[in-house]
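Student: pasting the structure only:
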């Protein structure tokens, strides 16, 4: 199941980076096809435990029949809350693979891929109500402009936002084909690349991906045991910047902390990867999605 669902990226590198203790407690924040989780379980003994988070209901299909696994069907932004519900205060390692699973791209009706015509959905968690179609319908022109510029790095995001506003006044944009036709005049350069950037921006907004990532990172210093490792795999520069910034100081509010306490707060982490680890040429050949993957690792002091 797992190979067709999702090929895990940087599998050996990320699991090795966790420095697994056989009787430790570990968290896979993005269970997906279960590839990383299975590799972690191989290194745990009967006392070890693995918490597997995934907000996508489809991921449950890939759960191994293993009593050491506790599946949490939630967004990883709720990490601490659900660990506490299971009476766990500290863990020995946390892994998050922030890539969208191949399964989500391949399921036409989910609306993640430009290859199919389907509703403009893009929800990773089907329980939430906000869809990409809702954003296209309700966001102001300036909100659309900002979203495409910041989350998709779309060069003509201002023009795109203006065209969407004009087109939705004529008729509702509900499907992928509706959208492509509505914004045809805005497409610059390679249409495939252009729509990939536009869809990325919408997906990040629908799922509040950056908000969730920041919330996850902020919880990690208090959740990890000393010597515990945090390994994050990112797939684009925007995500990588968030992770790199946090790893550098262990906070997002360094300047506020300086003003408040009159001194620099000590970073709770030791950086393990001075430069991010990337996929080997062999892995890139085997799995094209690994080309943009970057793995950063820190250890709790």
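Tutor: That came through fine. Since the model is a prediction, treat every value here as computed from it, not as a measurement.
Student: all contacts plus neighbour counts: C-alpha atoms, from now on.
Tutor: Fine.
Student: show me where this protein has helices.
Tutor: 2-5, 11-17, 35-42, 79-85, 102-106, 132-138, 141-152, 157-170, 176-182, 191-206, 209-223, 237-249, 254-261, 281-286 (DSSP state H).
Student: for this structure, which strand is longest?
Tutor: In the chain, ranked by residue count with DSSP state E as the criterion, the top strand is strand 224-234.
Student: quick revisit: let's have the helices of the chain in a markdown table, adding mean neighbour count.
Tutor: A markdown table is the format used below for those (neighbours: other CA atoms under 10 Å):
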| stretch | mean neighbour count |
| --- | --- |
| helix 2-5 | 15 |
| helix 11-17 | 17 |
| helix 35-42 | 19 |
| helix 79-85 | 16 |
| helix 102-106 | 19 |
| helix 132-138 | 18 |
| helix 141-152 | 19 |
| helix 157-170 | 18 |
| helix 176-182 | 18 |
| helix 191-206 | 19 |
| helix 209-223 | 17 |
| helix 237-249 | 17 |
| helix 254-261 | 12 |
| helix 281-286 | 12 |
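Student: out of these, which comes closest to residue 67?
Tutor: helix 35-42 (10.7 Å; CA to CA).
Student: elements contacting the closest one?
Tutor: When contacts are defined as 3 or more CA pairs under 8 Å, 6 or more residues apart in numbering; DSSP states H and E, helix 35-42 sits against helix 11-17, strand 49-53.
Student: got the contact list for the last one?
Tutor: For strand 49-53, the external contacting residues (CA atoms under 8 Å, 6 or more residues apart in numbering) are 23-31, 37, 41, 68-76.
Student: swap in 7 Å and give it another go.
Tutor: Contacts of strand 49-53 with the rest of the structure, by CA atoms under 7 Å, 6 or more residues apart in numbering, involve 24-31, 68-76.
Student: sort out for me which of these are in strands.
Tutor: 25-28, 69-72.
Student: of these - the most surrounded one?
Tutor: Using other CA atoms under 10 Å as the neighbour test, the ones in strands among the contacts of strand 49-53 are led by residue 26, with 29 neighbours.
Student: can you pull up the most central residue in this structure?
Tutor: By CA atoms, centre = their mean, the mean C-alpha position of the chain lies nearest to residue 98, the distance being 2.9 Å.
Student: how much space separates the closest residue to it other than its chain neighbours from residue 146?
Tutor: Among residues not flanking residue 98 along the chain, residue 234 sits closest, at 5.4 Å (CA to CA, 6 or more residues apart in numbering). As judged by CA to CA, to the nearest Å, residue 234 and residue 146 stand 22 Å apart.
Student: list the contacts for residue 216?
Tutor: Shown in contact with residue 216 (CA under 7 Å, 6+ apart): 76-77, 79.
Student: try 10 Å
Tutor: The contact partners of residue 216, taken as CA atoms under 10 Å, 6 or more residues apart in numbering, are 29, 75-80, 96, 210.
Student: here comes the other one, which I'd like you to weigh against the first:
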């Protein structure tokens, strides 16, 4: 599990209520931890499809005739399942966010701990990297993503500083960016603020919230009648979208009601919000912000 220590492993798979002959999808394969547990619970007739756009994850492919790894972004889940002859499934698992492997590889540029190129692309074939955003986005656009995705109140000042500094020299690495922004990084809050800045840039690079919305919108048409959705999120922006879609089937506004006051939400939640135990957080500190929500089709 050195590639990625799966978070809320048993809770998230329990949430899928695995049927031995069922068809399941793990849309965030990574190190394969969750996929292996699903396969452990499937019988010979079961099937598991997994998605991962990161070429590094392909090295973790599981040698099992019940398993198919699709090297694509899970925003295209319906399209690629149809390609494999599948229209409806019994369960879908999503473990959102960045894998431990991506954080720990300095050259990927995800981590504030290492000196590395400002990359942050989950899909290495993608044209837009963090370097492009930092060095080419307008001050207004930078401020917008820092405010929306990093929830930084001083986003305008940070954006202004980046734009001013890049006129003198292109900002190429994580430590260069850290140096440029040192006036905004008081010792007591340095890690927290840098994490917010990196999160905002990473979300923009990978279009993470757009991908999540596109994925969630496909769920009602993909699940069988008693099918389950199990989603682990790591920050409030993701969790809000997941929670709201499960509750209303929308990302903003409220569902329309008929003349009898009934609305037609496609999903309903199963159980309560689940968070990691203190023991799990002690073993894997990256689990500390995880939230698991489970849903099924509304009858």
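Tutor: Structure's in. What do you need? Everything numeric here is computed off the predicted structure, so don't read it as measured data.
Student: and the TM-score between them?
Tutor: Here the TM-score for the pair of chains, by TM-score structural alignment, normalised by the length of the second structure, is 0.95; 297 aligned residues with a CA RMSD of 1.7 Å.
Student: rewinding a little: to residue 57 of the first structure, which of the helices of the first structure lies closest?
Tutor: Smallest distance to residue 57 of the first structure across the helices of the first structure (CA to CA): 11.1 Å, for helix 102-106.
Student: just to revisit the earlier point, among the ones in strands among the contacts of strand 49-53 of the first structure, which one sits closest to residue 9 of the first structure?
Tutor: residue 28 (13.5 Å).
Student: can you find the partner of that closest one in the second structure?
Tutor: Aligned counterpart of residue 28 of the first structure in the second structure: residue 26 (TM-score structural alignment).
Student: residue 74 is in contact with that match, correct?
Tutor: Yes - at 9.3 Å, residue 26 of the second structure and residue 74 qualify as touching, with contact defined as CA atoms under 10 Å.
Student: and for those two, which residues touch both?
Tutor: With CA under 10 Å, 6+ apart as the test, residue 26 of the second structure and residue 74 both reach 50-52, 94.
Student: could these be laid out in CSV, adding distance to residue 189 of the second structure and neighbour count?
Tutor: CSV is the format used below for those (distance: CA to CA, whole Å; neighbours: other CA atoms under 10 Å):
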residue, distance to residue 189 of the second structure, neighbour count
50, 38, 25
51, 36, 25
52, 34, 22
94, 31, 22
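Student: export the residues you listed as a markdown table, with columns for distance to residue 104 of the second structure.
Tutor: Compiled in a markdown table, those are given as follows (distance: CA to CA, whole Å):
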| residue | distance to residue 104 of the second structure |
| --- | --- |
| 50 | 23 |
| 51 | 21 |
| 52 | 18 |
| 94 | 21 |
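Student: of all these, which two lie farthest apart?
Tutor: 52 and 94 (11.0 Å).
Student: between the two, what contacts are shared?
Tutor: By CA under 10 Å, 6+ apart, the residues touching both residue 52 of the second structure and residue 94 are 26-29, 74.
Student: ok, and the most crowded of those?
Tutor: Busiest of those [other CA under 10 Å] is residue 29, holding 29 neighbours.
Student: surely it meets residue 57?
Tutor: Yes - with contacts counted by CA under 10 Å, residue 29 of the second structure reaches residue 57, the gap being 7.2 Å.
Student: shared neighbours of the two, anything?
Tutor: Counting by CA under 10 Å, 6+ apart, the common neighbours of residue 29 of the second structure and residue 57 are 51, 69, 71, 99.
Student: the last one maps to what in the first structure?
Tutor: Going back to what we said before, that points to residue 99 of the second structure. Using TM-score structural alignment, residue 99 of the second structure sits opposite residue 101 in the first structure.
Student: picking up where we left off before, the second structure: matching residues for the longest strand of the first structure?
Tutor: So strand 224-234 of the first structure sits over residues 223-233 in the second structure, by TM-score structural alignment.
Student: please apply the same query to stretch 50-57 of the first structure.
Tutor: Counting by TM-score structural alignment, stretch 50-57 of the first structure sits on residues 48-55 of the second structure.
Student: next up, the contacts around residue 193 of the second structure.
Tutor: 150-152, 184-186, 199.
Student: let me fix that, I meant to ask about residue 102 of the first structure.
Tutor: So residue 102 of the first structure contacts 3-8, 32-33, 289 (CA under 10 Å, 6+ apart).
Student: go with 8 Å
Tutor: Contacts of residue 102 of the first structure (CA under 8 Å, 6+ apart): 5-7.
Student: nearest spatial neighbour of residue 54 of the second structure, chain-adjacent residues omitted?
Tutor: Closest residue to residue 54 of the second structure apart from its sequence neighbours, by CA to CA, 6+ apart: residue 123 at 5.1 Å.
Student: counterpart of the one you found in the first structure?
Tutor: Using TM-score structural alignment, the equivalent of residue 123 of the second structure in the first structure is residue 125.
Student: its match contacts residue 58, correct?
Tutor: No - look at residue 125 of the first structure against residue 58 with CA atoms under 8 Å: they stay out of range, at 9.7 Å.
Student: next up, the contacts around the aligned residue in the first structure for residue 290 of the second structure.
Tutor: When the first structure is aligned by TM-score structural alignment, the residue opposite residue 290 of the second structure is residue 293. For residue 293 of the first structure, the contact set (CA under 8 Å, 6+ apart) comprises 9-10, 233-236, 278-279.
Student: which members of those residues are classed as buried?
Tutor: Buried members of these, counted by 16 or more other CA atoms under 10 Å: 9-10, 233-235, 278-279.
Student: out of the residues you listed, who's nearest residue 158 of the first structure?
Tutor: residue 235 (24.9 Å).
Student: and the closest one, how far is that from residue 212 of the first structure?
Tutor: Applying CA to CA to residue 235 of the first structure and residue 212 of the first structure gives a distance of 15 Å.
Student: map residue 178 of the first structure across to the second structure for me.
Tutor: Aligned partner of residue 178 of the first structure by TM-score structural alignment: residue 176.
Student: so which of the contacts of residue 102 of the first structure is the closest to residue 229 of the first structure?
Tutor: residue 7 (22.9 Å).
Student: need the counterpart of the closest one in the second structure.
Tutor: With TM-score structural alignment as the criterion, residue 7 of the first structure pairs with residue 5.
Student: okay, now its match: neighbour count?
Tutor: 20.
Student: and residue 265 of the first structure, by the same measure?
Tutor: Residue 265 of the first structure: 14 neighbours (other CA under 10 Å).
Student: contact partners for it?
Tutor: 254, 257-258.
Student: which one of the residues you listed sits closest to residue 106 of the first structure?
Tutor: Closest approach between the contacts of residue 265 of the first structure and residue 106 of the first structure, by CA to CA: residue 254, at 40.7 Å.
Student: how about the contacts made by that closest one?
Tutor: 264-265.
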